[in-house]
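[1] what follows is a predicted protein model with its sequence.
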Amino acid sequence: MLVPQQAVDEQARLTILASLGILDSPRIEEIDRITRMAARQFQAKAVVVSLIDAERQWFLSQTGLNINQSPRDTSFCGHTILGSDPLIVRDARLDLRFHDNPLVAGDPHIVFYAGCALYSKEGVALGSFCLLDDQVRGWSDEDQQTLLDMTALVQSYILHLENRQYTATVEDNLAKSEALFEQTFAHAAVGFSLVALDWRWLRINPQVCNMLGYAEYQLRACLLHDVTHADDVYAENILIPRLLSGEINSFSVEKLLQRANGCTLWVTLTASLVRNAAGEAHHYIVVISDITERKHIEQALYSLQGDLERRVAARTIELQVAMDQLHQEIAQRLTRERELTESKNRLRAITDNIPALICHVDASEQYTFVNHFHANWYGVEEEKVRGQQVRDVMGYATYQVIQPFIRQVLQGQTVSYEIELPEDSGHGTGGVLHTTLIPCDDVRNGYYGLSTDITEIKKLQAQLEFEANHDSLTGLPNRRAFQQSLIYAARQQEKADKDIALLFLDIDNFKAYNDTYGHEFGDLVLKFFGHTLRDNLRSQDIVARLAGDEFTVLLSHLGNTETDVSRICIDLIGAFGSIEKVAGIPVALSASIGVAVGRARQPLMPETLMAGADAAMYRAKQGGKGRYYLG
């Protein structure tokens, strides 16, 4: 069973249904007539007007069924509202959407379904008008048009309900607006009135009467101009034509009005024009605010202003003298500050462009200054470094290493050190720094730090050392490195309790590979030979390439010397013989091995051991190659 999805306007439908108030309402005879007529017209088992709620479908009208609602998940109409065309299911038992639906498998045993969506006036699908039958039925274009026509009848009633609901809402809002206007008009804190185009009073709120001291009937018998002071009768005449022409929407003027008791009243009069539906001027809305108290305060302020101006003039002369002196001091200070700023900027420009890490740390080990290179190297913004402790920026492990140097510089000593920061330390990109710490003239002010990144120099030194001691082709130690290892082993042998052995290896028929396939192939053979040699020896054994196709091996910590040496030589000869191809070219790789032994607790000369192994190698070659000889 396929559960119908929610429509994109799901919330809009639920809102409209709630506003109409037709869910769970009594039966509507006008719609019942349509469902009965449809049942007779189509000879259908049931006809339903279904409204889709959040979790159910509720039947506004139905004939042929004895229920008023059913779950939405099993409803056919839930699918109908998702499309714009009628949903026709000729045999639900064969439809993948409905074949295992409880309404198909059980009562009312729906086989045929035809439904059309019912829409609100906004176009939101509210439900459907549908036919149900327990038999397979034919369906013609005429049947579909009849279903659409009957759906239109039901929908027209729903639209009528919407219009009636909308009208009721508008009337209610209008009544509330009128009531609110009357309350506002009657209780407004300012004078509020409607005035005709000839400035006759039309409506007056109580506040106008209270301000002027007239009863409402007295004001209605006169014009607004009649209660205006003689000096202000024409104050607004220049603005009225602009208001009538539409040039302005309203105007405000300050006027002097005449109260009923003969006293005057200062007001702000604001007028705006109201036009009728034809756009013709109809009347004015006039708002009157009492500003008499404000005017009295203004007059009092004007009287004080003259005295204040005189006092200000005298005080200004005194202040001018003081200001002249102050300006001179400020100018001098600005000059000194500008010179100091320029000096700081020059120093900053110099430090930021020096390829070195420069910083100042106070006596409490807080950074007060770092240059741009320092911040970039540690990957921390300059503003975030200042004020931080050295241990927080450098990291605990690094700080433990440099803490003794910091202690010395804070005691007044200049110190230098090198430190390596790994890439995974969480500080900068890693590398090696050479740092000099210089104490300030007063050690209470801390110290300066100058660091240079010597990572590349260290790498170059390491590379040079490696190249000086290793064969560039095979990566094995070269003659120089091997001789140093042999000299060291010879010195230790007088105290050692184990024998050592020196193997001298020469590749058999190596010249033939060079002559036949070229020197590049010969280099590949040398690489294969060197890797095979290294892979088939113990981790403590030292392997080296002396020159050309000559290799040596220094075996140490031998238990049963002759047995161990023989086993190692046999394993190596077997390993070389197992190499059948190099770079796809068939080879028969073998070597002649000469062995010389250095006995434990006996003096040993490196030259003698080398000569013995070399002589033994030649004895092996004379014996047929591909074999070893223990001298």
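    Perfect, I can see it now. Predicted, not measured: the structure shown is a model, and the values here were computed from it.
[2] when you work out contacts or count neighbours from here on, use the C-alpha atoms and nothing else.
    Noted.
[3] please name every helix or strand in contact with the host helix or strand of residue 272.
    According to DSSP states H and E, residue 272 maps onto strand 264-275. Contacts defined by 3 or more C-alpha pairs under 8 Å, 6 or more residues apart in numbering; DSSP states H and E place strand 264-275 against helix 240-245, strand 250-258, strand 281-290, helix 292-353.
[4] residue 543 touches residue 536, doesn't it?
    No: judged on C-alpha atoms under 8 Å, residue 543 makes no contact with residue 536 at a distance of 10.7 Å.
[5] okay, the two: which has more neighbours?
    residue 543 (21 against 14; other C-alpha atoms under 10 Å).
[6] ok, and the closest non-adjacent residue to the more buried one?
    residue 553 (4.5 Å; C-alpha to C-alpha, 6 or more residues apart in numbering).
[7] ok, residue 474 next?
    Closest to residue 474 by C-alpha to C-alpha, 6+ apart is residue 527, at 5.2 Å.
[8] ok, now residue 285?
    That would be residue 194: by C-alpha to C-alpha, 6+ apart, it lies 4.9 Å from residue 285.
[9] tally of neighbours for that neighbour?
    For residue 194, the neighbour count with other C-alpha under 10 Å is 20.
[10] can you pull the contacts of it?
    201, 202, 203, 204, 283, 284, 285, 286 (C-alpha atoms under 8 Å, 6 or more residues apart in numbering).
[11] can you select the buried ones among those for me in PyMOL?
    A single PyMOL command selects the buried members of the contacts of residue 194 (16 or more other C-alpha atoms under 10 Å):
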select buried, resi 201+202+204+283+284+285+286
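[12] tell me how far residue 179 lies from residue 274.
    Taking C-alpha to C-alpha, to the nearest Å as the criterion, residue 179 is separated from residue 274 by 20 Å.
[13] which one's more surrounded, those two?
    residue 274 (16 against 12).
[14] let's bring in a second model and compare:
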Amino acid sequence: MPVLPANEAERLHALRDLAVLDTPSDMQFDALCRTACALFHVPMATVTLVDADRQWFKAKCGFDAAETPRMGSFCTYAILTDDVLVVEDARLDPRFATSPIVTGEPYIRFYAGAPIVLAPGIRIGTVCVQGTEPRGFSALERAQLADLATLVAAQLTLRRTEARLRDSEAHYRLLADNTSDMIVRSGLDTRRQYVSPASRTLLGYDPEELVGSLPMDHIHPDDRDSFARVLADLGEGRMAQAVTRQRYRRKDGSWVWVEVTFNLTRDPVDGRPTGYVAAVRDVSEREEAVRRVSHMARHDALTDLANRTLFHERLTQRLAAARRGGEGFSVLCLDLDRFKAVNDGLGHQAGDALLCRVAKRLKALVGDADTVARVGGDEFIIIHAIDRTEAGESLARRLIGAIREPIDLDGEPVVIGVSIGIARAPHDAADADSLCRYADLALHQAKGAGRNTFRFYEPGMSFGRAVRSRVAL
């Protein structure tokens, strides 16, 4: 049986904090399950949350049960690692061969589950797919399933943040009858006629300092055009209500994200527009939460390097620029030498610490125009903004030298190495798949040459039998 995660109490606390257990079916997550079934050609998919003694299905496709016991479940094993758990034939796996859902309905033979990582080391469940026939699961499919799990984690985090904001806003409305918002009364010329005392907290101004001023005087330059259009529509009576989001300049010169709700006011006798009332609310936390969610979806949770998704976006952008006549670039595929020995000998925690140290060294050696990504356990890839052979060779030598420097892991000096494969665009290839495959081919040659070295891609290079590319997009 699998052991409990070392941080089980922290994991369960995070799961409870989401407040999603035993909640109604969710259309977005149900759609994600249907997408997973179609993408991987399987009959069943679930978004599973692993509770203390059960696994509960937040969403599902092709699966009838609402929950099953946690003991001996596939997902219990899947949350013990950041990697995708793949069971190609459950009847041949002693962990699951006697499971009721393997020997009986729904007769699961194949399983793949990617953990939902809420925060580094906090895995609350899985996005998993199941089938009734044994099958393999490629590296690309593993990456795609992991991407779906990342999206679920990001959505859950965003919902929790929005729920907290809603609760907070409702609390203050009850206590102070909206006095936490800055209330503004303006004429059709948008000049402020009244400003509530909340201006001191929001913008650092006393209300009297803002009376007679124009909102455009405090708008961030990047937000001016869209905000001016809304004010014009209100002033000319083309719009009765509007909600905008932009940055206001505070008295100290800093910027704050605000949401402004406008309501047009009319003369009670003839109904003509006379101005508007606006409620201005600080939404900095919400904007920061959206930024963090976006960051999580495109960065590796352990090292904070770019993940496979962001790497692919940057690579696609670089190739498009090169096709338009821009400068070429290089892709360097890196694989750490002797990392497994450290990970197995000193434990996964030491292995994670080692990967973080390596990530810092890699970032320190590249330029601002370069991208460093982690695309696997101990596999990294770099987009280098220069495609000249001598530049790639110089960077590769510096990378090898930096990685070879001893790394102190709680008093234990560790020495590892790195093998590097290099492909150049558009010299070697002008499409993403070929370029990555060629860089991986060159890496394979470097490891075969004794490791801790580098090789450029050359036509005619090939993998050995049964070896496949590890950086397929």
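    Structure received. Since the model is a prediction, treat every value here as computed from it, not as a measurement.
[15] re earlier: need the contacts of residue 194 of structure 1 in CSV (columns: distance to residue 117 of structure 1).
    As requested, the contacts of residue 194 of structure 1 are arranged in CSV below (distance: C-alpha to C-alpha, whole Å):
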residue, distance to residue 117 of structure 1
201, 59
202, 55
203, 54
204, 56
283, 52
284, 53
285, 51
286, 55
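[16] strands along the stretch 301-450 of structure 2, start to end?
    Ranges of strands within the stretch 301-450 of structure 2 are 329-337, 371-374, 379-384, 407-409, 412-414, 417-425, based on DSSP state E, counting those that start in this stretch.
[17] could you dump the ones you listed to CSV with distance to residue 169 of structure 2?
    Output for the strands of the stretch 301-450 of structure 2, formatted as CSV (distance: least, C-alpha to C-alpha, whole Å):
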stretch, distance to residue 169 of structure 2
strand 329-337, 48
strand 371-374, 39
strand 379-384, 43
strand 407-409, 46
strand 412-414, 50
strand 417-425, 52
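[18] among those strands, which is nearest residue 306 of structure 2?
    For the strands of the stretch 301-450 of structure 2, the distance to residue 306 of structure 2 is smallest for strand 371-374, at 4.3 Å, taking C-alpha to C-alpha.
[19] which helices and strands does that closest one pack with?
    helix 308-323, strand 379-384.
[20] average gap between the last one and structure 1?
    Think strand 379-384 of structure 2. On superposition with structure 1, the mean distance recorded for strand 379-384 of structure 2 (mean C-alpha distance after the TM-score superposition for structure 1) is 0.6 Å.
[21] could you tell me where that strand falls in structure 1?
    Under the alignment (TM-score structural alignment), strand 379-384 of structure 2 falls on residues 550-555 in structure 1.
[22] one more: stretch 28-35 of structure 2?
    By TM-score structural alignment, stretch 28-35 of structure 2 lines up with nothing in structure 1.
[23] the stretch 1-150 of structure 2: helices as residue ranges?
    Secondary structure of the stretch 1-150 of structure 2, counting by DSSP state H, counting those that start in this stretch: helices at 8-18, 27-40, 74-78, 100-103, 139-176.
[24] what's the most buried one of the ones you listed?
    Of all the helices of the stretch 1-150 of structure 2, helix 74-78 carries the top mean neighbour count, a mean of 24, counting by mean count of other C-alpha atoms under 10 Å.
[25] could you give the residue range in structure 1 aligned to it?
    By TM-score structural alignment, helix 74-78 of structure 2 lines up with nothing in structure 1.
[26] quick one: list the elements packing against that helix.
    strand 44-50, strand 110-119, strand 122-131.
[27] out of the ones you listed, flag the one nearest residue 279 of structure 2.
    Taking the helices and strands packed on helix 74-78 of structure 2 one by one with C-alpha to C-alpha, strand 110-119 is closest: 34.1 Å.
[28] mind listing what's buried in the host helix or strand of residue 228 of structure 2?
    Taking DSSP H and E as the definition, residue 228 of structure 2 sits inside helix 224-235. Neighbour-count burial for helix 224-235 of structure 2, counted by 16+ other C-alpha under 10 Å, picks out 227, 230, 231, 234, 235.
[29] wait, what's in contact with the second one?
    With C-alpha under 8 Å, 6+ apart as the criterion, the residues that contact residue 230 of structure 2 are residue 242.
[30] what is the burial count for residue 389 of structure 2?
    13.
[31] show me what counts as buried in stretch 50-59 of structure 1.
    50, 51, 52, 53, 56, 57, 58, 59.
[32] what range in structure 2 does that stretch sit on?
    Taking TM-score structural alignment, stretch 50-59 of structure 1 hits no residues over in structure 2.
[33] what is the end-to-end distance of that stretch?
    5 Å.
[34] same check, this time on stretch 213-226 of structure 2
    Start-to-end, stretch 213-226 of structure 2 (C-alpha to C-alpha) is 19 Å.
[35] need the winner for burial among the strands of the stretch 301-450 of structure 2.
    Buried most deeply of those, by mean count of other C-alpha under 10 Å, is strand 417-425, with a mean of 27.
[36] still on that earlier bit, among the buried residues of stretch 50-59 of structure 1, which one lies nearest to residue 374 of structure 1?
    Distances from residue 374 of structure 1 to those, taken by C-alpha to C-alpha, are shortest for residue 53, at 67.9 Å.
[37] the residue positioned nearest the centre of structure 2 sits in which helix or strand?
    With distances taken as C-alpha atoms, centre = their mean, structure 2 has residue 297 as the residue nearest its mean C-alpha position (1.2 Å). Under the criterion of DSSP H and E, residue 297 of structure 2 resides in helix 284-298.
[38] please apply the same query to residue 154 of structure 1.
    Going by DSSP H and E, residue 154 of structure 1 is in helix 141-187.
[39] quick revisit: is it possible to get CSV of the helices and strands packed on strand 371-374 of structure 2 that adds distance to residue 426 of structure 2?
    Shown next, in CSV, are these (distance: least, C-alpha to C-alpha, whole Å):
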stretch, distance to residue 426 of structure 2
helix 308-323, 7
strand 379-384, 13
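[40] among those, which is the most enclosed?
    strand 379-384 (a mean of 23).
[41] what does that one rub up against?
    315, 329-336, 366, 369-375, 392.
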